[in-house]
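Participant: requesting a structural model of the entry that follows:
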Amino acid sequence: MSAAKPLLLIVDDDALITESLSFAFAQEFDVVTSHSRPHAMTLLGQLRQAPQLALVDLGLPPFPHRPDEGFALISDLLALSPEMKIIVLSGQNDEDNARHARTLGAVDFVGKPCDPGRLATLLRQTLSFTGNRRGASGEGLIGDSLPMQRLRLQLGQYANLGFPVLIEGESGSGKDIAASHYLHRLTERRQKPFLALNCAAISPTLLEPTLFGYAKGAFTGANTAKTGYFEDADAGTLFLDEIGELPLELQPKLLRVLENGEYQRVGETQTRISRARVIAATNRDLRQEIRAGRFRADLFHRLSVFTVAVPPLRETGADRLLLLDHFRRIYASQANLPAFTLTPAAEAIWLDYAFPGNVRELRNIVIRLTTRHAGQAISPEQLLAEFEASDVVDSPSTEAGGLAADDLEHARQAARKHLQNAARLNLDATLELWERAYIEAAIELSAGNMSQAARRLGINRTTLYNRMEGWSRQ
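Facilitator: Model (predicted):
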């Protein structure tokens, strides 16, 4: 592949589409293709660099008529490379799917069939927006709200202490910026390496050799010895993102490094010493993972010598306007286009929107508005078209959708009767049965509209799809 061309990933289970688009884009891009989510992630693990761009179909195997595999792939790709620009190319052309794909982090949504020339123009425009969440000048977390001021104060206090820091926060909220900017660039280690590894983006079998390195002949394909992230980080900083995805069997080895700096390459008996500072991040509740037996309590305590929480955008008030101004200025300059503005009514909607995808979602909305409405005053209708519909409406209140005292008593009586009559009860299986019954009832009442079903259940669509995906694994 030519190093001069941008790398483009196309994921579609229709071979005719991948072949025709590969041919159409071959002059401008180095194209790699895949037919499924597992194959795409395996393929990316073999590449020397992550693609700058991706075209992703929603209806992928093993569920060709449902978009959940495509949604999951968007999350996987952004976990691997947060700066990857993803465009959804799909025959499932309803607005709910488009909005949800954008909320997850896709830059845009294009329905099939699509003119290759128009798609090539969109790819070029998307590639031109190169600024990351810090912007061109490399500043850190943006915001003047009390939660952001508190976060920056904490990061400043912990920056040079050298102990591990656990960064908690939702996807897209800026945990990587907190680690790289405040806990590395503004510290005494800033001249040393900063290495980042996403534990969710690598196969569990490859995590150990990736972290600790391996000896020649340690496993099939290990033709030479190779250093790992701990060795390459030297006395710098090693950022372990999505630490909650670290396999249970590997956790004692990470604990050993944190306790005394010792580790071994895979296939070696020689003990090596790491001087790297470990920063970990998670969007999971690790305390809950401990209770579920998926995360070691002793490792959690070692990782969380200091803990900081990056607030979601819905808790930072007018910071959403500061971020709007920041990205609008950057992307208008990059595209050499006049910046858009918001009408007063649209600005009020902007401030009311929860931004479930956090800064990543906000950034992508600004990219789309810059491309489509350069120099215009954005109306409420134009702005609402970019938002996830299920998050614009208010969530059901406890008065409207909660359990009343009589409902709880009826449920308690049913549970008492069940316990009296059951020879052996599996509480987890019983709760899963009731959850599935409510989900299927909500989908039926919503005539198959997944956004409406999620609203009926008081959850977001991503949670709904994740719970349904769990059925297929049982």
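
Participant: from now on I want contacts and neighbour counts done on CA atoms only, so please keep to that.
Facilitator: Noted.

Participant: spell out the residue ranges of the helices in the stretch 1-150 of the chain.
Facilitator: Along the stretch 1-150 of the chain, counting by DSSP state H, counting those that start in this stretch, helices occupy 15-25, 37-46, 68-80, 95-104, 116-128, 146-158.

Participant: let's see this one next to it:
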Amino acid sequence: MAHILVVDDEKNYRTVLGQLLADEGHRVSTADNPFAALELLSREQVALILSDLKMPRMNGLEFLQRVQADFGAIPFVMLTAFATVETALETMKAGAFDYLLKPFNNQEILLVVEKALAYARLESENDALRRQLKQSVEHEILGRSPAIRRLLEDISRVAPARTSVLITGETGTGKELVARALHRASPREAGPLVTVNCAAFAETLLESELFGHERGAFTGASERKRGLLEVADGGTLFLDEIGEFPLPLQAKLLRVLQERRFRRVGGTAEIESDVRIITATHRDLREMIAAGGFREDLFYRLNVVTLQVPPLREHPEDIPLLATEFLRRFAGELGRPVADLAPPTLEALQRHGWPGNVRELQNVIERGMLFCTGNALQPEDLPEPLGTPREQAGALPWLTLGRPLPELLEEVEGELIRKALVSARGVQAQAAELLGISRSNLQYKLKKYRLE
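Facilitator: Sure, this is the predicted structure:
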């Protein structure tokens, strides 16, 4: 049961309330003033506070505000013998869960306590869900930019509902990751997540895949087949590239959204499916509606909530984080020792416009690691025109005028030291020999440029 704190300067009320709640199986602590209560709260966690309003030195409202400031949103029930409409409004406005009049009815007290504890449990479950969402989403949707933070906040609000979601964004932005995050942070997480790329199927095949078919429904249908709407029962169906969904099938999908039931191809039996439908597209569905290529009523059913995934060019500050993560991931998959991005490589990545978005960045890093011969990805390892052609790799093309000469010279020196270390496979004595300097001088410069 719950740990409940009773705060009242009248011993009689503390005793009665304590015994009443203890008889219900609760653990009860009491305090005769708010200062003693605050000291107890600093040592122990409580699930609910019952407090008198009128107390010397600190009244109940002041006590409530101190609790909220120091210990967060603990459900708080105010007890008073001097209730007025103004007092009640002030109490509720301050954040109290409820208030009760003295002398109180035992059943009334127990009912309010039960409601307050149920509210606390719900809040605790919501907090756990939000933490779970944060862990699961941030594991795949990487970024610290305002654009990505807004997207993560929107996902956290939408995920717990059954509401249909339309995810929009350019190709390669990570729309499927958003769909996966919505599923994993929802009450349907234990159910299946079924993904369908609508552009990958011909119309007749897509109908059979989604709705299933009965034996003999068409040539080649030698046995009954369950559709993906049945497979996804209790979970989530993600329809990627919904803009490619055939117009003749859109009415059947609309019926699924409206009635949660459908028929297999060639069948007459009604099949119910408890499935949340999430869709994604890089196309403008409103333009398709105007052109007669998409049903307006289906659009509004799918578009209850829209999540817009920003293109990479709108949050370039996330490129270093994304590139580093891809570097780490592919180092494990490819068994390569590459562990860093050379500064000019990072500059080249940040200059690029990324028309293919995050997917293009991922492919660039994977391709670069296949060609990299050292421990750091260099510009010449990147594909053209993003990287430096290998025959021009020694031209230091990232150097630009407009900066002090000493700064440019330090950048050249640092890059030459990196290249020497790569050529010498990390052996400092050989690198020093290539540079024509002593090993001690090389070690000094390694510290100077933080290349240890």
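
Participant: TM value for the aligned chains?
Facilitator: In this superposition the chains share a TM-score of 0.54, using TM-score structural alignment, normalised by the length of structure 2; 253 aligned residues with a Cα RMSD of 2.1 Å.

Participant: returning to what we had before: output the helices of the stretch 1-150 of structure 1 as TSV; include the columns distance to Thr187 of structure 1 and mean neighbour count.
Facilitator: Listed next are those as TSV, based on distance: least, Cα to Cα, whole Å; neighbours: other Cα atoms under 10 Å:
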stretch	distance to Thr187 of structure 1	mean neighbour count
helix 15-25	44	15
helix 37-46	32	16
helix 68-80	26	22
helix 95-104	32	22
helix 116-128	32	15
helix 146-158	9	16
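
Participant: closest to His301 of structure 1 out of these?
Facilitator: Checking the helices of the stretch 1-150 of structure 1 against His301 of structure 1 by Cα to Cα gives helix 146-158 as the closest, at 16.3 Å.

Participant: distance from the closest one to the middle of the chain?
Facilitator: Distance, stretch centre to chain centre, for helix 146-158 of structure 1: 23 Å (Cα atoms, centre = their mean, to the nearest Å).

Participant: before we move on, what about stretch 172-180 of structure 2?
Facilitator: Centroid separation for stretch 172-180 of structure 2 versus its chain: 11 Å, with Cα atoms, centre = their mean.

Participant: which residues touch it?
Facilitator: Applying Cα atoms under 8 Å, 6 or more residues apart in numbering, the contact partners of stretch 172-180 of structure 2 are 137, 140-141, 155, 167-169, 193, 238, 240, 278, 280, 309-312, 356-360.

Participant: cutoff 6 Å now
Facilitator: Pro311, Gly356, Asn357, Val358, Arg359 (Cα atoms under 6 Å, 6 or more residues apart in numbering).

Participant: before we move on, what about stretch 160-171 of structure 2?
Facilitator: 186, 276-282, 302-309.

Participant: how long is that stretch from one end to the other?
Facilitator: Terminal residues of stretch 160-171 of structure 2 lie 26 Å apart, using Cα to Cα, to the nearest Å.

Participant: ok, back up a step: turn the contacts of stretch 172-180 of structure 2 into JSON lines, including neighbour count.
Facilitator: Shown next, in JSON lines, are these (neighbours: other Cα atoms under 10 Å):
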{"residue": "Pro311", "neighbour count": "21"}
{"residue": "Gly356", "neighbour count": "17"}
{"residue": "Asn357", "neighbour count": "19"}
{"residue": "Val358", "neighbour count": "20"}
{"residue": "Arg359", "neighbour count": "15"}
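
Participant: narrow these to those in helices?
Facilitator: Asn357, Val358, Arg359 (DSSP state H).

Participant: the first one touches Arg313, doesn't it?
Facilitator: No: checked against Cα atoms under 6 Å, the pair Asn357 of structure 2 and Arg313 is beyond contact range at 7.5 Å.

Participant: tell me which two of the contacts of stretch 160-171 of structure 2 sit farthest apart.
Facilitator: Pairwise over the contacts of stretch 160-171 of structure 2, using Cα to Cα, the maximum falls at Ser186 and His282, 24.4 Å.

Participant: who's more crowded, those two?
Facilitator: Between Ser186 of structure 2 and His282, Ser186 has the larger neighbour count (other Cα atoms under 10 Å), namely 22 against 18.

Participant: what's the closest non-adjacent residue to the more buried one?
Facilitator: Pro160 (4.6 Å; Cα to Cα, 6 or more residues apart in numbering).

Participant: can you count the residues close to that neighbour?
Facilitator: Counted with other Cα under 10 Å, the neighbours of Pro160 of structure 2 add up to 19.

Participant: so which residues of the stretch 51-200 of structure 2 form strands?
Facilitator: If DSSP state E, counting those that start in this stretch is used as the criterion, the strands of the stretch 51-200 of structure 2 fall at 76-80, 98-101, 165-168, 193-197.
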